[in-house]
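Enquirer: Please work out how this folds:
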Amino acid sequence: MTDMQFPWGKNKRYNDFPSSFKRRFSERIQKISIDAGFTCPNRDGSKGVGGCTYCNNNSFNPAYCSPKKSISEQILLGIDFFNAKYKAQYYLAYFQAYSNTYGHIDHLKKIYEEALSHDKVIGLVIGTRPDCVSESLLEYLEELAKDYYISIEYGVESVNDLALESINRGHTYQEAEDTILKTANRGIHIGAHLVNGLPFDTPKMMIKHAVQLSNLPIDTLKLHQLQILNNTTMAKQYEEKPEQFYLFEMEEYLDFVVDVIEQINPNVTLERFINQAPKGWLIAPKWGIKNFEFVDKLDKKLVERDTWQGKLFQVKD
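Expert: Predicted coordinates:
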């Protein structure tokens, strides 16, 4: 089976996002993270306070990324940062911190267009929640998508409403599914995100969550293991009741990801499998492995099990 040709090309055993991106663009494309000073409805009191119990945005914001700087300044700093590593590339403005559609449509248009005004920026990647997207915003992004690469990444996190409630998420899974369907067929790239290991979720349920999402009109799926981070509500909960959480061992999670890969829709690209918290932030689980090392182990495990993305996929009726 080592010479097998898969629909997404070569002998890669899953439909990986970097290769998909290379097929789409001839130049190297790099995301530049932007913090535009947004909040979330489960932070500002409209749906709750405190935000998601696991959330600490400081654990993944790059040094150049700060709401104290304008959108244009953050883009210039990001370009300088990446120019030191790579030459001749274009950029996507990645609105990453908190819910980046949670605001008045006029304000959203202003900041998105400021980002797109740089001649090296060819599109937007917008991280948000499924309950923070209006019809007027989707219509606007649909227009932008005629000229730019436009992607919305929805934090679905779990298909289990008990798990969502336990993390103070403030929306249901049905809201996520409805919003994904409303976003489809507009030329907008749709990404979805799942966290594996939340309270009330079991490994068997988590596999079903990924399969269920892959049956929706999403283009990209991001997975990562639950991490307990310092200075979060979840850190206190974990200290008091660690038995409520399902923290994978690394080898166990590796097998779990293979189980997911062989059951999900082969048309969905897989962008990420694990999260890496910076030193000093992570309480548990401490795997001590980098993303590229995990991917290398994953490639070997797929060969070892002689499986690939969609091998066991069943088309939903």
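Enquirer: make it CA atoms for all contacts and neighbour counts henceforth
Expert: Will do.
Enquirer: any residues touching the helix or strand containing residue 299, and which ones?
Expert: According to DSSP states H and E, residue 299 maps onto helix 291-304. For helix 291-304, contacts defined as C-alpha atoms under 8 Å, 6 or more residues apart in numbering pick out 2, 13, 254, 255, 258, 273, 274, 275, 276, 308.
Enquirer: Next, the structure of the following sequence, for comparison with the previous one:
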Amino acid sequence: MENVKPYNDFGDFLRKVFPYKVQKISINAGFTCPNRDGSKGWGGCTYCNNQTFSPEYCHTEKSVTEQLEEGIRFFSRKYPEMKYLAYFQAYTNTYDELSSLKAKYEEALSYPGVVGLIVGTRPDCMPDDLLDYFTDLSKEKFVMIEYGLESTLDKTLLRINRGHTYGESETAIRRTAERGIYTGAHLILGLPGESREEIMHHADRLSALPVTTLKLHQLQLIRNTRMAKEYAEHPEEFHLYTADEYIDLVIDFIEKLNPSIVVERFVSQSPKELLIAPDWGLKNFEFTAKVNKRIAERNARQGRLFIPFSQEPVPHRM
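Expert: Alright, predicted model coming up:
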């Protein structure tokens, strides 16, 4: 009998898409964000210190090619046959003139062994002409657009200074998926002011959308952010999960999640020198092993409590 995993795993998804091993290589292409330059706001999201995003080889003064070269050198020693996905990760990677964006994407795609793009961005930064470009590109290359939603609650998005609404998130996901492009979403679990019930409701709302992949991250308080200052002044407004509490939270979450959505990750690991709390002392793979162990103990599985969204019947008029 086939061994079926208890959740829709990202590694399995990649194995279905590609006939060879692939690895993401993070790129910082020097973009900013409309929430930092005054277009949408100033100072960025309250939790954001962008140093937490980027591996050591990924620095703004290096070109896209140089960053790919260093990242690929790291992996190719061990896996000479491996292919690569250029992951435009830091800040808003669709926030520039179309010609400048295309030049950076195409520089990445022209590098030997790079077979596709993953582009991290905001739901309010996907103009039609850029979506047209990605649509055409996706017919020849792997393309995934990863939207930072962070929450499905407008009150939270306002509190953390995101500068967009959840309605804009839904629209961006639908517009992208309708073009046949792989569409990712990113959520932070445990943002201030959100109850456990509200966190679980994120799963219901996302499950009704055409999302390909989902990244879940625990809330982390990072040095030199506005949220760190808020926490210092009002710690009672935050619930910082222990590792065991968060493990049960993410398992409860994926049990409500549409089983077709690929779960890319449960947790994030910020550099120790930037992290205030929670410091669990676990690497990502160690945390995932603990999640898998707890899933087995609970006999849990993704989608066990998923209720498909159904339209309410329209009453007949006499």
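Enquirer: what's the TM-score for these two chains?
Expert: In this superposition the chains share a TM-score of 0.95, using TM-score structural alignment, normalised by the length of the first structure; 310 aligned residues with a C-alpha RMSD of 1.2 Å.
Enquirer: picking up where we left off before, now the contacts of helix 291-304 of the first structure in a markdown table, with secondary structure, neighbour count and distance to residue 237 of the first structure?
Expert: Shown next, in a markdown table, are the contacts of helix 291-304 of the first structure (DSSP: H, G, I helix; E, B strand; the rest coil; neighbours: other C-alpha atoms under 10 Å; distance: C-alpha to C-alpha, whole Å):
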| residue | secondary structure | neighbour count | distance to residue 237 of the first structure |
| --- | --- | --- | --- |
| 2 | coil | 9 | 46 |
| 13 | coil | 26 | 38 |
| 254 | helix | 20 | 26 |
| 255 | helix | 15 | 27 |
| 258 | helix | 20 | 30 |
| 273 | coil | 20 | 25 |
| 274 | coil | 23 | 22 |
| 275 | coil | 16 | 20 |
| 276 | coil | 18 | 21 |
| 308 | coil | 24 | 37 |
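Enquirer: Greatest separation within the residues you listed: which pair is it?
Expert: Using C-alpha to C-alpha, the pair of the contacts of helix 291-304 of the first structure lying farthest apart is 2 and 276, separated by 30.5 Å.
Enquirer: about what we covered before: what span of the second structure lines up against the helix holding residue 299 of the first structure?
Expert: Aligning helix 291-304 of the first structure against the second structure (TM-score structural alignment) gives residues 284-297.
Enquirer: Skipping its backbone neighbours, what lies nearest residue 158 of the first structure in space?
Expert: residue 194 (5.8 Å; C-alpha to C-alpha, 6 or more residues apart in numbering).
Enquirer: residue in the second structure matching the one you found?
Expert: Mapped onto the second structure by TM-score structural alignment, residue 194 of the first structure lines up with residue 187.
Enquirer: a helix runs through its match, doesn't it?
Expert: No. Secondary structure assignment (DSSP: H, G, I helix; E, B strand; the rest coil) places residue 187 of the second structure in strand, not in a helix.
Enquirer: Tell me which residue of the first structure lines up with residue 230 of the second structure.
Expert: Using TM-score structural alignment, the partner of residue 230 of the second structure in the first structure is residue 237.
Enquirer: now the helices for the second structure?
Expert: Secondary structure of the second structure, counting by DSSP state H: helices at 10-17, 64-76, 98-109, 128-138, 154-159, 166-178, 196-207, 226-233, 243-256, 284-298.
Enquirer: one step back: burial of the match of residue 194 of the first structure, as a residue count?
Expert: Residues lying near residue 187 of the second structure (other C-alpha atoms under 10 Å) number 23.
Enquirer: is it true that it touches residue 151?
Expert: Yes. With contact defined as C-alpha atoms under 8 Å, residue 187 of the second structure counts as touching residue 151 (5.9 Å).
Enquirer: returning to what we had before: okay, the contacts of helix 291-304 of the first structure in CSV with distance to residue 198 of the first structure next?
Expert: Output for the contacts of helix 291-304 of the first structure, formatted as CSV (distance: C-alpha to C-alpha, whole Å):
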residue, distance to residue 198 of the first structure
2, 36
13, 28
254, 17
255, 18
258, 19
273, 16
274, 15
275, 14
276, 17
308, 26
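Enquirer: Out of those, which comes closest to residue 265 of the first structure?
Expert: Of all the contacts of helix 291-304 of the first structure, residue 265 of the first structure sits closest to residue 308, with 10.9 Å by C-alpha to C-alpha.
Enquirer: dump the residue contacts of the residue nearest the centre of the second structure.
Expert: What sits nearest the mean C-alpha location of the second structure, by C-alpha atoms, centre = their mean, is residue 186, with 3.2 Å. Applying C-alpha under 8 Å, 6+ apart, one finds that residue 186 of the second structure lies in contact with 146, 147, 148, 149, 150, 214, 215, 216, 217.
Enquirer: so how many other residues sit close to residue 183 of the second structure?
Expert: Per other C-alpha under 10 Å, the neighbour tally for residue 183 of the second structure reads 25.
Enquirer: list the contacts for the closest residue to residue 197 of the first structure other than its chain neighbours?
Expert: Take residue 197 of the first structure and drop its neighbours on the chain: the residue closest to it by C-alpha to C-alpha, 6+ apart is residue 246, 4.7 Å away. If you count contacts by C-alpha under 8 Å, 6+ apart, residue 246 of the first structure has them with 197, 198, 199, 201, 202.
Enquirer: can we see that at 10 Å?
Expert: Neighbour list for residue 246 of the first structure: 196, 197, 198, 199, 200, 201, 202, 203, 225, 226, 285 [criterion: C-alpha atoms under 10 Å, 6 or more residues apart in numbering].
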